[in-house]
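Chemist: fold the stuff below for me.
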Amino acid sequence: MTLQGSLPPATVPVTMDGSRILVVDDDAGIRALLSDFLEQHGFVVTALANGAAMDKALAVQHFDIAVLDVMMPGEDGLSILRRLTARGGPPVIMLSAIGSDVDRIVGLEMGAEDYLPKPCNPRELLARIRTVLRRHRRAAEAPEPQGERLRFAGWHADMTTRLLTDPDNVVVTLTDGEFRLLRAFIEHPRRVLSRDQLLDYSAGNDSESYDRAIDVQVSRLRRKLDRGAKADGADELVRTIRNEGYMFTAEVRPA
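Modeler: Next comes the predicted model:
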């Protein structure tokens, strides 16, 4: 078994959440362990062995979050993650027996919300799942400013539709996390923001304090913004301030 800890006794009270969780792992024992554990905590779990089975499930059912193993025969978890991110699938938490920083960063750069090394305690996975779900629910339920369109350095951002266009009027696709981070920057332009501030502004009080996760998210956003900035002859829009954090350098105005 590659997960730590044991299942809680059946008498443990749980809060009925009702969120649908998709678990994809080729290890039948892990699928059974996670299914039993998460179901005892009020979740509806579908546990599958591979990406092909996942595709069939996603075609007929909505899932609130997915837990993917990285090392699987056939299509691996990172390839599945890439496909899910490209088509706007559910947020993803990766599980992997390869627990190095490099592999964790790769997973985060590809769009994973979180990354846990195996073996992990099911209770820690449960806590991470709840954190990701709360973050996404808060983002979905937060009232959007009506008709708020902003421009900066030739870019246009529609905060209502979450549509971002570059100086050539090409739409740039952002993940939910990248858009929340962009909002934090353009709502606090030309100010140095620490990693803790960016976590607060982009994720809220339920976020975990992962400095490296913020660095990865900033790196992904910066690559997308710098492409348009350099084409427009402008300086980088997100500047690293050594030992302090990051600064959004552009002036932001109503569009």
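Chemist: CA atoms for contacts and neighbours, from now on please.
Modeler: OK.
Chemist: in contact with E148, which residues?
Modeler: Counting by Cα atoms under 8 Å, 6 or more residues apart in numbering, E148 touches D158, M159, T160, P254.
Chemist: so which of those are in strands?
Modeler: D158, P254 (DSSP state E).
Chemist: what subset of the contacts of E148 is buried?
Modeler: D158, M159 (16 or more other Cα atoms under 10 Å).
Chemist: tell me the one of the contacts of E148 nearest R151?
Modeler: P254 (6.1 Å; Cα to Cα).
Chemist: list the contacts of that closest one.
Modeler: P254 touches E148, R149, L150, R151, counting by Cα under 8 Å, 6+ apart.
Chemist: need the max-distance pair from the contacts of E148.
Modeler: Farthest pair in these, by Cα to Cα: T160 and P254, 13.3 Å.
Chemist: find residues that contact each of these two.
Modeler: E148, R149.
Chemist: which PyMOL command selects the buried ones in the contacts of P254?
Modeler: Entered in PyMOL, the line below selects the buried ones among the contacts of P254, by 16+ other Cα under 10 Å:
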select buried, resi 149+150+151
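Chemist: ok, which pair from the contacts of P254 is furthest apart?
Modeler: Within the contacts of P254, E148 and R151 form the most distant pair, 10.3 Å apart (Cα to Cα).
Chemist: and for comparison, fold this next one:
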Amino acid sequence: MTIDPEPTPLSGAPLIVLVEDDPAIRTLTTRALQQNGYGVRPASSAPEMWRALEAGPVDLVLLDIMLPGTSGIDLCRALRQQSDVPIIFVSAKGSETDRVVGLELGADDYIAKPFGTSELIARIRAVLRRGALDRRHGRPEQGLLTFDGWQVNLSRRELKSPSGSLVDVTGAELDLLVSLLEHSGRVVARERLIELSRTRLGDSSDRSVDVLVSRLRRKLSHGETPAPIVTVRGIGYMLTAAVTRS
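Modeler: As a prediction, the model looks like this:
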């Protein structure tokens, strides 16, 4: 069966760019997405992905990690430099390291092969629903969050140290920090942090949240002053600093 490389979606249907180099998987996934009401622009490599994105606005990118030439990791990094389009990584590699790397680069979710159509559609709907909630709630958020001399610029998505220098944080780290700042002084369960974060951090049974918290602590340590994030054993994390919003 031949799939039209640029099928016409139903009016108003979300449009997905599917980047998958395996012809059989690309065909089956395209068909499954179309049967569930999505428009699809299939691509098998980096050049085809860029052409698909240039063809018009898209709502989501399904991006395989193992691609010929430029890898999905490199494509995600490049895409995040110019677009906030939701990204779901799709790969046979399902290790925790791969998930964390993908999330730190700005991916919104991660699904490992082999996967069922129902799981894929559920994850796509969840990511698109989070994006719709962001728009409904007026994101990107405005204003500044200040704590212990640190400052988070919500609209620019920047973190400044007490000395005024910009701190290099990933999208996943910043989303996690904002979630803790918005619940300062309260213990936030790991499961709740996953729900609150704009970026999907992974399942509560894995260590994605713990890894990101550990990296945040290192970046928020200032001189001999430790980061104001404490672990509440068996429950989750709490930010102990007072937070002001302006």
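Chemist: related to what we said a few turns ago, redo the contacts of P254 of structure 1 as JSON lines? Include secondary structure and distance to R128 of structure 1.
Modeler: Shown next, in JSON lines, are the contacts of P254 of structure 1 (DSSP: H, G, I helix; E, B strand; the rest coil; distance: Cα to Cα, whole Å):
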{"residue": "E148", "secondary structure": "coil", "distance to R128 of structure 1": "32"}
{"residue": "R149", "secondary structure": "strand", "distance to R128 of structure 1": "34"}
{"residue": "L150", "secondary structure": "strand", "distance to R128 of structure 1": "33"}
{"residue": "R151", "secondary structure": "strand", "distance to R128 of structure 1": "35"}
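Chemist: export the contacts of P254 of structure 1 as TSV, with columns for distance to L198 of structure 1.
Modeler: Below are those laid out as TSV (distance: Cα to Cα, whole Å):
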residue	distance to L198 of structure 1
E148	21
R149	22
L150	20
R151	21
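Chemist: whereabouts in structure 1 does the helix ranked longest in structure 2 align?
Modeler: Longest helix of structure 2, by residue count under DSSP state H: helix 117-136. Using TM-score structural alignment, helix 117-136 of structure 2 lines up with residues 122-141 of structure 1.
Chemist: so how far is Q142 of structure 2 from the residue mapped onto E236 of structure 1 from structure 2?
Modeler: Taking TM-score structural alignment, the alignment pairs E236 of structure 1 with A227 from structure 2. According to Cα to Cα, to the nearest Å, A227 of structure 2 stands 24 Å off from Q142 of structure 2.
Chemist: between these two, which is the more surrounded one?
Modeler: Shown here are A227 of structure 2 and Q142; by other Cα atoms under 10 Å, A227 has more neighbours (18 against 14).
Chemist: what sits up against stretch 147-156 of structure 2?
Modeler: Contacts for stretch 147-156 of structure 2 (Cα under 8 Å, 6+ apart): 140-146, 158-162, 241-244.
Chemist: all strands of structure 2, in order?
Modeler: Applying DSSP E to structure 2 gives strands spanning 15-19, 39-43, 60-64, 87-91, 109-112, 144-147, 150-153, 158-160, 166-167, 188-189, 229-232, 236-239, 244-245.
Chemist: which position in structure 2 pairs with L199 of structure 1?
Modeler: Checking TM-score structural alignment: L199 of structure 1 goes with I194.
Chemist: enumerate every residue touching its match.
Modeler: R200, L201, G202, D203, S204, V209.
Chemist: export those to a markdown table and append columns for neighbour count and distance to R125 of structure 2.
Modeler: Converted to a markdown table, those look like this (neighbours: other Cα atoms under 10 Å; distance: Cα to Cα, whole Å):
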| residue | neighbour count | distance to R125 of structure 2 |
| --- | --- | --- |
| R200 | 25 | 13 |
| L201 | 31 | 16 |
| G202 | 20 | 16 |
| D203 | 12 | 17 |
| S204 | 15 | 20 |
| V209 | 24 | 22 |
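Chemist: what's the most distant pair in the residues you listed?
Modeler: R200 and S204 (10.7 Å).
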